[in-house]
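Asker: Can you look at this prediction? I've put the sequence above it.
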Amino acid sequence: MAGIELPGSDGVSARRQRNIALLVAGTFFMEILDGTILTTAAPQIGRAFRVASVDVGVAITAYLLTLAVLIPLSGWITARFGARRVFLTAIAVFTVASILCAASPSLLLLTLSRVLQGVGGAMMVPVGRLAVLRVTKKGDLIRAIALLTWPALAAPVIAPLAGGVITTYASWHWIFLINVPLGLIAFLAARVLVPGEEPLRPAALDWAGLWLSCSALGLLVLAASLLSAPVPDWPALLALASAGAALGGLAVRHLRRARHPLLDLDALRIETFRVAHAGGWMFRLTISAVPFLLPLLFQDAFGWSPVLAGSLVLALFAGNMAIKPVTTPLLRRFGFRRVLLSATTGAALSMALAALLTVETPVVVIVVLMVFSGVVRSVGFTGYNTIAFADVGHGQMTAANTLASTLQQLAAGFGIACGAIALRAGSALVGADALGALGAGSEAFRIAFLLLALLTVPAVVEAWRLSPGAGENIRPSRQG
């Protein structure tokens, strides 16, 4: 919105602008941390509820997919009720849901509580960002955005080890209870810092698009949970999957025809955007499954402690961050096509190599593999995120950004489900009780990682088919 002064930026001191940005960054950190911290704690939660560790994945999936579904809705709600009111409500919902998660006596209630927690998280992220933008002057935007970026980098790095430490020295309940004092502090700070505003009158909400999208995703998640069960209920699974696919088709048809759709799909007609969210979607799907499966492999199959498992997964995210300063020079030197082709091929290779891990594998070899996996993950994410908007016009940018955020969050959510399904498939191939005995599940994990490697191949093909000059208009110059 070049040339338009953001509402509310006048009359807010630089110190207050910074404090609001720090507040919102803190809530982002909670939201992102809760998306990944359960992976290391899954075995302990599974034992508490007397279910397999892999079944806990449904609670992670439900949270991530709730975030994805409600991202498009957050903008309309903010315009209708005001950023301050929605942000305060989101913090309260997230905090109360965290208490319910800790008090859950079963996996079903934990999953439902995670859905409620996802509702709060989905409102905190975009609404909090908007609150920052509205009080920040143009000259301070770079500093404010930098503050909002660090949680996305730090939270995934801290989550595996934090989950391992909490479950080892306390209990899995504290993963959620720790949000309570943080939520109370954030709520009180938001009441003082975030200025009020007059609500707007947005266009009528696309209720049909919202209902079709939510119903389709809900049915597909239920189908995925049945597919990952030890003995799937095939009639129910097929019925849910068919209904979900049918409603998904109707949702796409509606979104293409509606005057004010919940999601504008026009950006998918642009090659670079389509590749970033077609092959890129499969890349994100399989890459998101890896941090879910690794802690289960280290704990359930190898018998290692949660702290050791979390520390090893930490190496994956360390590789993710270590390569960040090099990604721009890589894009400058080799271009998007070759970088994405290398990243997707490297990701598939890292999954195939993970299938070779055994309890006898030296820890240093595992760390090297984790770092390599983190490197290709980071390079791929940076390449896809950058090229996605290379050819998107200024007038399409807002709608394309919302669509991109939704698709990326969907890939992360379904990635956990994909990992659970792949592990169950491996278990079925090597024996129904393979996951029940310590060390016996190594073969099941081997098959799961090989399946993920195969699922990454479409992303490799999409990158190979990308036009050689794709993204040249935004490719960093050699002098820059």
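Answerer: Looks like it arrived, so ask away.
Asker: Please make it C-alpha for all contacts and neighbour counts, starting now.
Answerer: Noted.
Asker: So for this protein, the centremost residue is which one?
Answerer: For the chain, the residue nearest the mean C-alpha position is Ala412 (4.1 Å; C-alpha atoms, centre = their mean).
Asker: helix or strand for that one, which one?
Answerer: helix 397-430 (DSSP states H and E).
Asker: Next: Leu341.
Answerer: Assigned by DSSP H and E, Leu341 falls within helix 324-354.
Asker: and the helix holding Ala412, which residues are buried?
Answerer: Under the neighbour-count criterion of 16 or more other C-alpha atoms under 10 Å, helix 397-430 has 399-404, 406-428, 430 buried.
Asker: which strands and helices sit next to the helix holding Leu341?
Answerer: Counting by 3 or more C-alpha pairs under 8 Å, 6 or more residues apart in numbering; DSSP states H and E, the packing neighbours recorded for helix 324-354 are helix 279-296, helix 363-387, helix 442-455, helix 457-465.
Asker: try this one side by side with the last:
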Amino acid sequence: MNATPSHQALQPEFRLLVFLVSIGFFMQGLDTTIVNTAIPAMAVNLGEDPLQMHSVVVAYVLSVAACIPLSGWLADRFGVRNTYFSAIVIFTLASLGCGLANSLNELLVYRVIQGIGGALLLPIGRLAMLKVIPRTQFLSAMSLMSLAGLMGPLIGPTLGGWMVEVATWHWIFLINIPMGLLGCLITVKAMPNVTEPTVKSFDFSGFILLVIAMVGVSMGIEKFSSPHQSLWWSTGLITAGLMAAAIYAYHAHSHQNALFRSKLFSNQIYAIGIVGNFFARLGGNAMPFLIPLMLQVAFGFEPFITGLLMIPTVLGSLASKPVIRQIIQRYGYRNVLLVNTLLVGACIASFALTTADTPIWLRALHFFIFGMLNSLQFVSMNTLTLKDLPQQDASSGNSFLSMIMMVSMSIGVALAGTLVNVFTAYYGADHITTAFHSTLIFLGCINIITACIFSRIPRNTPV
């Protein structure tokens, strides 16, 4: 059967470019998840408390969130090939630094640099395909690239657990080096250096305000339970972050060249979607960090077994993809998000019922169900948020959503780590399982309360 003009098979001359972008997507997806199962082993090697190691995840995710607004401007100003090549070099060299790190502080510095490179990989790779590949073949290209994005989270936790057992945690970063070198070679060959003839000046003042807001709130929450920092220091960071966010809100309203203009939020559906995305992702995005930590620190599971147990979550996510569209079309965004937000919250809280003796088959089924519900939640929220944006706001609206998703992940992981430490201090070190259970119930309740946000979705919202 011949392909229709609206959806043609990908031509051979574009396959190398898609393969290149897939490498970047895979590296970023892998690095976001591979660390989670290795954290306890990293803590032992570095002489740190495993419950204080959430900064390794937060540092990477936060730097990704902070640099997302830079990606489009850099690509337009210096060209997609130059920027993408630089991103791979930064990411690869930072991975080498992470692999050679001998202290937590040294590792955190390289994780921040790695996040800067990671922040540019996916947006600029997608932008390159958008500028080079004809629209009739773009869907085929995106479908092929998305497979690489799914493979990273699928194998990341298991690969991380396996490498910790057969080698050392350093290799979870060092495996990026051959992929990075291959990516550099293909970038020179396959990616044209497309630039824009006119580029607006970058909103550096707005960018700095956003960075202060994100870093202040995330780091303030993360340092809240740190034995090395006072409560006043954490409170000051959070206050500075919130003040910077408030100043940026005024800046976005008054500055003509602001990164994200305030008029975006005049769209009611977009505003609800952004706020809902932020709060609904706090619990869901913290689970890939919190569950492996609980399985190893509280239940005594080996890293490799922990990684294997994470696979049903990704399989559940994949299994839900074919039916999400039909569910939304049948029940509408409001009903789906109201009910599913409650279900996700209840599912997160229900992990507090598990113990070290929970049967493996029941645990795997539990993870599978969570993966399905979480995938339905994320896809529904994202689609709702972007569906009514006018064309002229689509780019900035999508970038702001991407930034909010990463900020929510950063704050979610920081909050989960802080809660575990607070509850451990309250119950005592001998009741570490109770501390994890209390954290899960708390995060589940946040998700359940978030349903109130989605109740604001108009009942007649079209699908």
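Answerer: Arrived safely, thanks for sending. These figures come from a predicted structure and were not determined experimentally.
Asker: And the helices and strands packed on helix 324-354 of structure 1: which comes nearest Lys138 of structure 1?
Answerer: helix 363-387 (22.5 Å; C-alpha to C-alpha).
Asker: Give the burial count for the aligned partner of Ser262 of structure 2 in structure 1, as a bare number.
Answerer: With TM-score structural alignment as the criterion, Ser262 of structure 2 lines up with Leu265 in structure 1. By other C-alpha atoms under 10 Å, the residues close to Leu265 of structure 1 number 16.
Asker: and Leu265 of structure 1, what does it touch?
Answerer: 255-256, 400, 403 (C-alpha atoms under 8 Å, 6 or more residues apart in numbering).
Asker: ok, it to Ala390 of structure 1 distance?
Answerer: 16 Å (C-alpha to C-alpha, to the nearest Å).
Asker: again with Phe94 of structure 1
Answerer: 35 Å.
Asker: Of those two, which one has the most company?
Answerer: Set Phe94 of structure 1 next to Ala390 and count neighbours by other C-alpha under 10 Å: Phe94 wins out with 28 against 18.
Asker: So which bit of structure 1 is stretch 12-20 of structure 2 matched to?
Answerer: Using TM-score structural alignment, the partner range for stretch 12-20 of structure 2 is residues 15-23.
Asker: If you count neighbours, what's buried in that stretch?
Answerer: 17-23.
Asker: Redo the residues you listed as CSV? Include distance to Ala83 of structure 1.
Answerer: Below are the buried residues of stretch 15-23 of structure 1 laid out as CSV (distance: C-alpha to C-alpha, whole Å):
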residue, distance to Ala83 of structure 1
Gln17, 15
Arg18, 17
Asn19, 16
Ile20, 13
Ala21, 14
Leu22, 16
Leu23, 14
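Asker: would you turn those into a markdown table with secondary structure and distance to Ser228 of structure 1?
Answerer: A markdown table is the format used below for those (DSSP: H, G, I helix; E, B strand; the rest coil; distance: C-alpha to C-alpha, whole Å):
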| residue | secondary structure | distance to Ser228 of structure 1 |
| --- | --- | --- |
| Gln17 | helix | 47 |
| Arg18 | helix | 45 |
| Asn19 | helix | 44 |
| Ile20 | helix | 42 |
| Ala21 | helix | 41 |
| Leu22 | helix | 40 |
| Leu23 | helix | 39 |
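Asker: so how far does the helix holding Ala412 of structure 1 sit from its counterpart in structure 2?
Answerer: Helix 397-430 of structure 1, aligned to structure 2 and superposed, deviates on average by 1.4 Å (mean C-alpha distance after the TM-score superposition for structure 1).
Asker: Check stretch 154-168 of structure 1 too.
Answerer: Mean deviation of stretch 154-168 of structure 1 relative to structure 2 after superposition (mean C-alpha distance after the TM-score superposition for structure 1): 1.4 Å.
Asker: got the contact list for the equivalent of Asn401 of structure 1 over in structure 2?
Answerer: In structure 2, Asn401 of structure 1 lines up with Asn398, judged by TM-score structural alignment. By C-alpha under 8 Å, 6+ apart, the contact list for Asn398 of structure 2 reads Leu386.
Asker: what's the answer for Gln229 of structure 2, then?
Answerer: Applying C-alpha under 8 Å, 6+ apart, the residues near Gln229 of structure 2 are Lys223.
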